[in-house]
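1. only geometry, no sequence info:
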């Protein structure tokens, strides 16, 4: 069974939940659902969330990064790259190729860029 993790920002929480639900319905295992976390109020909370998210990336076979993503998501992308994970970078439009906002790491050969609908993203992930 393939294990996955979805990284993104809080403003994309509903998209993260939709992608996760669709993959779970296809038999994939979600390594950690960060969308249930409350806002951290202490350094210890941050440490615990960081540990859970790091472990989730390490335990996953597949990492999906949904843009726009926050700083934590970019660290998770870095962990995934360092671990040789299969990475899908999703953007609903072509912003990933905008030189003013893109990242050098988005264009590495280890990163598969996906644009379009959530359904198309899930199809790419499940058929690759």
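-> That came in fine, so what should we check first? Fair warning: this is a prediction, and the values are worked out from it, not measured in the lab.

2. For the rest of this, base every contact and every neighbour count on C-alpha atoms.
-> Will do.

3. longest helix of the protein?
-> helix 43-59 (DSSP state H).

4. Identify each buried residue in that helix, please.
-> Within helix 43-59, the residues scored as buried using 16 or more other CA atoms under 10 Å are 49, 52-54, 56-59.

5. adding another structure so you can compare the two:
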């Protein structure tokens, strides 16, 4: 199973943890953006954006870890548009808070997950 993990730079450690645990289950990570530094030019942005877009296209499953920034929300949109199985991890219940949620979090193709990272991995693996 191919997967991609979207999130913000502040969640790099959690992204790596989720990726490692899914890889241990035999899954294939399509792109590890945590190995890159922040973009310093428009050319860097274009290159990274192209790699991330391809990674989502090549994925069977997209995992979005909140809190996320602009990029991870665009990645969520691509996953939804391309009908990828999408898991939205909301550890602080922000996906259910009417002040912080998004209409797109509640689409039928998005599965909201709360709880521990272990519960997230279990839910992804079962589905």
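-> On my side now, so go ahead. Values in this document were obtained by computation on a predicted structure and should not be read as measured data.

6. compared with structure 2, how much does the strand or helix carrying residue 63 of structure 1 deviate?
-> Element membership for residue 63 of structure 1 (DSSP states H and E) is strand 62-66. The superposed strand 62-66 of structure 1 is, by mean CA distance after the TM-score superposition for structure 1, a mean 0.2 Å from where its aligned residues fall in structure 2.

7. swap in stretch 45-54 of structure 1?
-> Relative to structure 2, stretch 45-54 of structure 1 is 0.2 Å off (mean CA distance after the TM-score superposition for structure 1).

8. still on that earlier bit, so how far is the longest helix of structure 1 off the chain centroid?
-> 14 Å (CA atoms, centre = their mean, to the nearest Å).

9. packing partners for it?
-> Where contact means 3 or more CA pairs under 8 Å, 6 or more residues apart in numbering; DSSP states H and E, helix 43-59 of structure 1 is packed against strand 3-7, helix 71-83.

10. any idea which of these is most buried?
-> strand 3-7 (a mean of 25; mean count of other CA atoms under 10 Å).

11. how about the nearest residue in space to residue 111 of structure 2 that is not next to it in sequence, what does it touch?
-> What sits nearest to residue 111 of structure 2 in space, not counting adjacent residues and going by CA to CA, 6 or more residues apart in numbering, is residue 87, at 4.9 Å. Going by CA atoms under 8 Å, 6 or more residues apart in numbering, residue 87 of structure 2 touches 61-64, 110-113, 124.

12. Could you rerun that using 10 Å?
-> Residues near residue 87 of structure 2 by CA atoms under 10 Å, 6 or more residues apart in numbering: 5, 61-65, 76, 79, 105, 109-113, 120, 123-124, 127.

13. so which helix or strand takes in it?
-> Using DSSP H and E, residue 87 of structure 2 sits within strand 85-89.

14. Run through who's touching the following helix or strand past that strand.
-> Downstream of strand 85-89 of structure 2, the next assigned helix or strand under DSSP H and E is strand 110-113. By CA under 10 Å, 6+ apart, the residues outside strand 110-113 of structure 2 that reach it are 62-65, 76, 79-80, 83-91, 93, 95-96, 104-106, 119-121, 123-124.

15. cool, and stretch 66-73 of structure 2?
-> Residues contacting stretch 66-73 of structure 2 (CA under 10 Å, 6+ apart): 5-11, 49, 52, 63-65, 74, 76-79, 88-95, 102, 104-105.
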